[in-house]
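Novice: my questions concern the predicted model and sequence given below.
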Amino acid sequence: MRTLVVYESLWGNTEKVARAIADRLGRLGAVDVVDTDAAPKVVTGYDLVVVGGPTHAFSMSRPSTRGDAVKNHSAPHEPKRGIREWLNAVERSAIKVPAVAFDTRVDKPRLPGSAAKAARHELRSLGFDTSIKQKTFRVHDYAGPLLDGEEQRAADWADQLVKQTMR
């Protein structure tokens, strides 16, 4: 099994989730884990694509929300492109590759909206098999850290992904 894990992370929390997923998936085959700035536009040859990013303003981030996170909330990293821009650049695959999305969101206050749900919709429109439901992982405040146990939840979710894609 060959997997591509693409993530967008400003404070490092989404990256931690992505790496926990990739580490678990790595037990079954090759995993390429990359941030959105380095992610390939062509996904041919992958058996599974996993996409994750933070929820900003009820959806996937935009250049303006990433800039605001750096300027007003002290985010240490501002990706040049987020999952929104990466998905806009990805070439449609000739075969229906399974793809799944995840996001990170603040735990309190619980706000509506989901980057993962929006990403799943975009993945479906690109012709990916999105039959696996998206997942949310929670962080304390903007900067995090992840809530206790979230990295383990991510690894456990990766196990579920394998079972669901191998059917």
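Specialist: Yep, that arrived. These numbers come from a predicted model, not from an experiment.

Novice: C-alpha from now on. contacts and neighbour counts both.
Specialist: Noted.

Novice: need the three-state assignment for the residue lying closest to residue 73 once chain neighbours are set aside.
Specialist: Spatial nearest neighbour of residue 73, chain neighbours left out: residue 142 (7.4 Å); criterion: CA to CA, 6 or more residues apart in numbering. Following DSSP: H, G, I helix; E, B strand; the rest coil, residue 142 is assigned to coil.

Novice: contacts only, for the spatially closest residue to residue 39 that is not a sequence neighbour.
Specialist: Nearest non-adjacent residue to residue 39, counting by CA to CA, 6+ apart: residue 6, 6.4 Å away. Residues in contact with residue 6, defined by CA atoms under 8 Å, 6 or more residues apart in numbering, are 18, 33-36, 39, 49-52, 83.

Novice: this is the other structure I want to compare:
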Amino acid sequence: MSRALVVYESMFGNTKAIAEAIGTALAAEVVEVSDAPDVLPEDVGLLVVGAPTHAFGLSRPATRKSAADQAGAELVSAGRGVREWLDALAPHGRRVTAHAFDTRLRGGWLPGSAAKAIAKRLRALHFEVPERPMSFHVTGTPGPLLVGEPARATAWARAMLTGTPA
């Protein structure tokens, strides 16, 4: 029987909260990216990956430093980011479904998305990415999440289980 794994990067805790809501709905293991395996375990059949949108895409060392300066001692992900983890992730050689999400400011005019970059990298690694990436919204750079976003994450995860569009 296959299991689900949720891997996240989070600076201020917003992406972590979304990852935990998804993990609860999927009954999945939820792992901060620094602790994520570089070789996907054989029993993982569903992978969900999320990160905050930094400078219109996935975080980089410079954007993580900026977030660390803002967060102080409250920083959640102090190690590598999702970008580096996906670069290190070994090919899996089997069918694994994957979904991508991000946290970002709400606004249709804002370009870039960490989730779109994650989905592109997952496809390049030959994961099956069946639907568009999902964004969950924060009120400002440090958050908090907009009201209702964890519930929306739960609904999105449940839709993954049934195969219905979110």
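Specialist: Looks like it arrived, so ask away. Treat the numbers as computed from the prediction; the structure is a model and nothing was measured.

Novice: surely the residue nearest to residue 73 of the first structure is in contact with residue 104?
Specialist: No: contact criterion CA atoms under 8 Å: residue 142 of the first structure and residue 104 do not qualify, at 9.9 Å.

Novice: of those two, who's got more company?
Specialist: residue 104 (27 against 19; other CA atoms under 10 Å).

Novice: the more buried one in helix, strand or coil?
Specialist: Classified using three-state DSSP, residue 104 of the first structure is strand.

Novice: can you tell me the centre-most residue of the first structure?
Specialist: Nearest to the mean C-alpha position of the first structure, counting by CA atoms, centre = their mean, stands residue 52 at 0.6 Å.

Novice: so where does that residue fall, helix or strand?
Specialist: Taking DSSP states H and E as the definition, one finds residue 52 of the first structure inside strand 48-54.

Novice: mean deviation of that strand from the second structure?
Specialist: Its matched residues in the second structure lie on average 0.2 Å from strand 48-54 of the first structure after superposition (mean CA distance after the TM-score superposition for the first structure).

Novice: check which helices and strands that strand is in contact with.
Specialist: Using 3 or more CA pairs under 8 Å, 6 or more residues apart in numbering; DSSP states H and E, the elements in contact with strand 48-54 of the first structure are strand 2-7, helix 13-25, helix 83-89, strand 99-106, helix 115-125.

Novice: most tightly packed of the ones you listed?
Specialist: For these, average neighbour numbers computed from mean count of other CA atoms under 10 Å are highest in strand 99-106, which has a mean of 26.

Novice: neighbours around residue 154 of the first structure, how many?
Specialist: Per other CA under 10 Å, the neighbour tally for residue 154 of the first structure reads 23.

Novice: ok, it touching residue 17?
Specialist: Yes: using CA under 8 Å, residue 154 of the first structure makes contact with residue 17 at a distance of 5.9 Å.

Novice: which element is the alignment partner in the first structure of residue 31 of the second structure on?
Specialist: In the first structure, the residue paired with residue 31 of the second structure is residue 34, using TM-score structural alignment. Assigned by DSSP H and E, residue 34 of the first structure belongs to strand 30-35.

Novice: re earlier: for residue 154 and residue 17 of the first structure, list the residues in contact with both.
Specialist: residue 137.

Novice: against residue 100 of the first structure, how distant is the aligned residue in the first structure for residue 157 of the second structure?
Specialist: With TM-score structural alignment as the criterion, residue 157 of the second structure lines up with residue 158 in the first structure. The spacing between residue 158 of the first structure and residue 100 of the first structure, counted by CA to CA, to the nearest Å, is 10 Å.

Novice: try residue 52 of the first structure
Specialist: Distance from residue 52 of the first structure to residue 100 of the first structure, by CA to CA: 9 Å.

Novice: again with residue 89 of the first structure
Specialist: Distance from residue 89 of the first structure to residue 100 of the first structure, counting by CA to CA: 17 Å.

Novice: which secondary structure state does residue 34 of the second structure sit in?
Specialist: helix.
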